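> what follows is a predicted structure for the sequence shown.
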Amino acid sequence: MRTQVGIIGGGPSGLLLSQLLHRRGIDTVVLEKHSRDYVLGRIRAGVLEHGFANLMREAGCGDRMDAEGEIHDGVYIAHQGRMDRVDLARHTGGNSVLVYGQTEVTRDLYQARADMDGVVIHNARDVALFDLKSAAPYLTYAKDGATHRVDCDYIVGADGFHGASRKAIPSDVLREYEKVYPFGWLGVLSETKPVSPELIYARHERGFALCSMRSQLLSRYYIQVPITDTAAQWSDDAFWAELKSRLPQDVAETLQTGPSIEKSIAPLRSFVAEPMRYGQLFLAGDAAHIVPPTGAKGLNSAASDIHYLYHGLVDHYLNDDDAGLDAYSEKALARVWKAQRFSWWMTNLLHRFPDSEDVDQQLQRTDLDYLFSSDAALASMAENYVGLPY
């Protein structure tokens, strides 16, 4: 098989890039090691920056998102028994975020790829990358008992942290940065009405909590737990009781509980790999970087990578201009590190660290008091939360 851009990974990043390029007449093949049902079964983020939403519209995939997604002009932070609101629209000149589940984003992209007869190959196992420093790189993969080959101009690795793409970069070229946090988030998805029309981030002596949503009938809640805990250790009743204990009393009293549809623990870590280009290979999304979910930057950081790659590839093929591709790694990493900084700040602001001392907790309280006493501080948080410009 021959294509212009071979994309490894059939999650939202790979599908979005494929869809955007196809609409500009650039040929792609997407390889995904799992089935479509498996990909759609993954429960992930649901807060989209305005830049990501605009990319979905440009890809022709924004109609259902705009019809069903929830525009949020602010977020709440609960601390010291009270709720304070960050007015995102006021502090960013009218910008907001859109709450729309990653599963629905992926579903819309799959439908768009099918409508355009886009090539998405599922159950493509044992993907391997070859001749990345040459002008003729290629991919191989196993399916149905045979090995297949895809010749490309460029390869995009959007295959996640454990994928083959980053591992194809020599160790003497790649530099990796990592910070692992000593706790995780226990998340529960339930068919219950959200407790708040906007997200609530809670800092409490017992640990962090987050009240989020996927729709007006589907809620997503999280509590900070030790990294050694397992989801099986937590009954639904125990989860709801702990969540209520970390929320202001008036909020806890209105919390609607119910059976969990999905329950899992996500570890928190920061990870960045540099560079994000090696020869004809470009890394995107979790293949190159992971952020703690506190700042809602994981999927959105991947989207910014796709923005830079998309425009770089369009300039190459349609305008014979390689400046965008040559600058990709530098541009993408500059924005990635700013997302890392924001996620690190929010994580440190709102979580209870196992080894924290009284002075650390007092500094957290003072940081929150300062945040809500300063328009400049609120503007900085709002600017980062809605998404820095590409």
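Now that the structure is in, tell me what you want to look at.
> all contacts plus neighbour counts: C-alpha atoms, from now on.
OK.
> all helices of the protein, in order?
12-22, 36-40, 50-58, 63-68, 88-91, 102-115, 164-167, 236-245, 249-254, 298-319, 323-326, 328-350, 358-371, 375-386 (DSSP state H).
> closest one to Val272 among those?
Closest to Val272 of these, according to C-alpha to C-alpha: helix 328-350, at 8.1 Å.
> hey, which of the helices of the chain is tucked in deepest?
Of the helices of the chain, the one with the most neighbours on average (mean count of other C-alpha atoms under 10 Å) is helix 12-22, at a mean of 25.
> same for that helix, what does it pack against?
Contact here means 3 or more C-alpha pairs under 8 Å, 6 or more residues apart in numbering; DSSP states H and E; on that basis helix 12-22 packs against strand 5-8, strand 28-31, helix 102-115, helix 298-319.
> ok, second structure coming up, stack it against the first:
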Amino acid sequence: MTDQNASHPPLLGAHPHDEHLSTHMIHHGYTPPADFQAPQPGVFKASTVFFPNVAAMRQREWKDKSAYTYGTHGTPTTFTLEERLCSLEGGLHCVLTPSGLSAISVVSFSVLKTGDHVLIPDNAYGPNKVLAEGELLAFGVSHSYYDPMNPADMAAKIQSNTKLVWLEAPGSLSMEFPDLVQMVQICQSRSVLTALDNTWGAGIAFKPFNLTGNAQLSVDFSVHALTKYPSGGGDVLMGSVMTHDEALGLKMKLTHMRLGLCVGANDVESVLRSLPTLALRYDAQDQTARALAKWWQGQSACAQVLHPALVGSPGHEHWKKLCTPQGGVGYAAGLFSVMLDPRFTQAQVDAFCDGLSLFKIGYSWGGPISLVVPYKLESVRSAWPSGLKKGHLVRFSTGFENIQDLIADLSQSAQQNLIF
């Protein structure tokens, strides 16, 4: 019989000092050759980072990307994505965050303190407003909402303690395109910082740090929900904050560090893999959105189409100035809204959305599948926007389905559910 209490012999092998196998597997001496190149960069996962000696541990600096100290401060994988995003949008310093909203919070927490005031456009991404009404207000930071289509209203609401003005182009649901150039000029003349939610522009439609080809005409921060176009798959949550200012870059990085924000290496890998096709995907979804928006213009059920590239849509001339500086068709993303006739009931509008087959009901955008969401605009705006007709707002995000198939899907559900 086998003695159950007998100990196993030590697992020794042909390796230095006859180490135990478990020790040898951890401290194996093989290092692969460094000269390896492939289409995709390597994926480095780490919390602990090794130092060659104590002196190096004490001297290393992560804030300028010259060295590695700890996983939350960056790895070759995250540094690579940050630098590629800087190339995309034109910034100099970038940090990655777990979501678009967390990116917004990094900006606010970096530059605002008790007693400060922040201005937010009334058509901003809803959670940005909720953050101001929640944590920022609790921390003693006041806020006001301004008319995004009226630079004079924004200017009039800048107070002596206003430290930050948020900008959004176009508006989150109603798609108005503001006069970004004039708004940035006003803020610069008043020494007020600007932060732009550039998720829609994605670094493709226009450059936030070089508006209209003028490097001096620039926002101070660009926030990007990488969840959308940079990911492109509808399966990654991530955000970024970017600036081209050295002092703001340091503030941003320190706040990011103190909040303990970081992202998973495999999520970074997914975004890095998608970036090479970003321009192609953006253009394809843009073309589909324009085709669908024009189709809606010919439908009696539609009171108004909200798409910056369409003549007559609120802020079209501002979009044209910023996104088509050399003429041509420019870029406008795969996102648009329609205002369905007010004679419909909310139940009919909801039934129309439920009746769609190819369009899935879901938040976010920029992924491969087309999406639809009905919104009650009056519940998220201080007042009904002057440039919008009354009705029921429905927002569409285009994926990569065939345009004619999408039109057929819209048509069949409209015929069944949007009946006077």
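In hand now; what should we look at? Owing to the predicted nature of the structure, the values given are computational and were not obtained by experimental measurement.
> quick one: TM-score?
TM-score of the superposed chains, computed with TM-score structural alignment, normalised by the length of the first structure, equals 0.27; 176 aligned residues with a C-alpha RMSD of 6.8 Å.
> got JSON lines for the helices of the first structure, with distance to Ser260 of the first structure too?
Listed next are these as JSON lines, based on distance: least, C-alpha to C-alpha, whole Å:
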{"stretch": "helix 12-22", "distance to Ser260 of the first structure": "25"}
{"stretch": "helix 36-40", "distance to Ser260 of the first structure": "18"}
{"stretch": "helix 50-58", "distance to Ser260 of the first structure": "29"}
{"stretch": "helix 63-68", "distance to Ser260 of the first structure": "23"}
{"stretch": "helix 88-91", "distance to Ser260 of the first structure": "31"}
{"stretch": "helix 102-115", "distance to Ser260 of the first structure": "18"}
{"stretch": "helix 164-167", "distance to Ser260 of the first structure": "34"}
{"stretch": "helix 236-245", "distance to Ser260 of the first structure": "7"}
{"stretch": "helix 249-254", "distance to Ser260 of the first structure": "18"}
{"stretch": "helix 298-319", "distance to Ser260 of the first structure": "24"}
{"stretch": "helix 323-326", "distance to Ser260 of the first structure": "45"}
{"stretch": "helix 328-350", "distance to Ser260 of the first structure": "25"}
{"stretch": "helix 358-371", "distance to Ser260 of the first structure": "32"}
{"stretch": "helix 375-386", "distance to Ser260 of the first structure": "28"}
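> which of those helices sits closest to Ala202 of the first structure?
Proximity to Ala202 of the first structure (C-alpha to C-alpha) singles out helix 328-350 among these, at 6.9 Å.
> still on that earlier bit, between the helices and strands packed on helix 12-22 of the first structure, which one is closest to Ser190 of the first structure.
For Ser190 of the first structure, the closest of these is helix 102-115, at 15.3 Å, according to C-alpha to C-alpha.
> coming back round to it: and Leu129 of the first structure, which of the helices of the first structure is closest to it?
That would be helix 164-167 among those, by C-alpha to C-alpha, at 7.3 Å.
> can you pull the contacts of Ile200 of the first structure?
Going by C-alpha atoms under 8 Å, 6 or more residues apart in numbering, Ile200 of the first structure touches Val75, Tyr76, Ile77, Ala78, Leu210, Cys211, Ser212.
> TSV for the helices and strands packed on helix 12-22 of the first structure, including distance to Leu40 of the first structure?
Below are those laid out as TSV (distance: least, C-alpha to C-alpha, whole Å):
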stretch	distance to Leu40 of the first structure
strand 5-8	17
strand 28-31	15
helix 102-115	6
helix 298-319	15
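> of all these, which lies closest to Val180 of the first structure?
Closest approach to Val180 of the first structure among those is made by helix 298-319 (15.5 Å; C-alpha to C-alpha).
> rewinding a little: nearest to Asp326 of the first structure among the contacts of Ile200 of the first structure?
Val75 (37.7 Å).
> from what I can see Ser142 of the second structure touches Lys129, true?
No: here Ser142 of the second structure does not reach Lys129: they are 11.6 Å apart, not a contact under C-alpha atoms under 8 Å.
> about what we covered before: of the helices of the first structure, which is nearest Gly6 of the first structure?
Closest approach to Gly6 of the first structure among these (C-alpha to C-alpha): helix 12-22, 9.1 Å.
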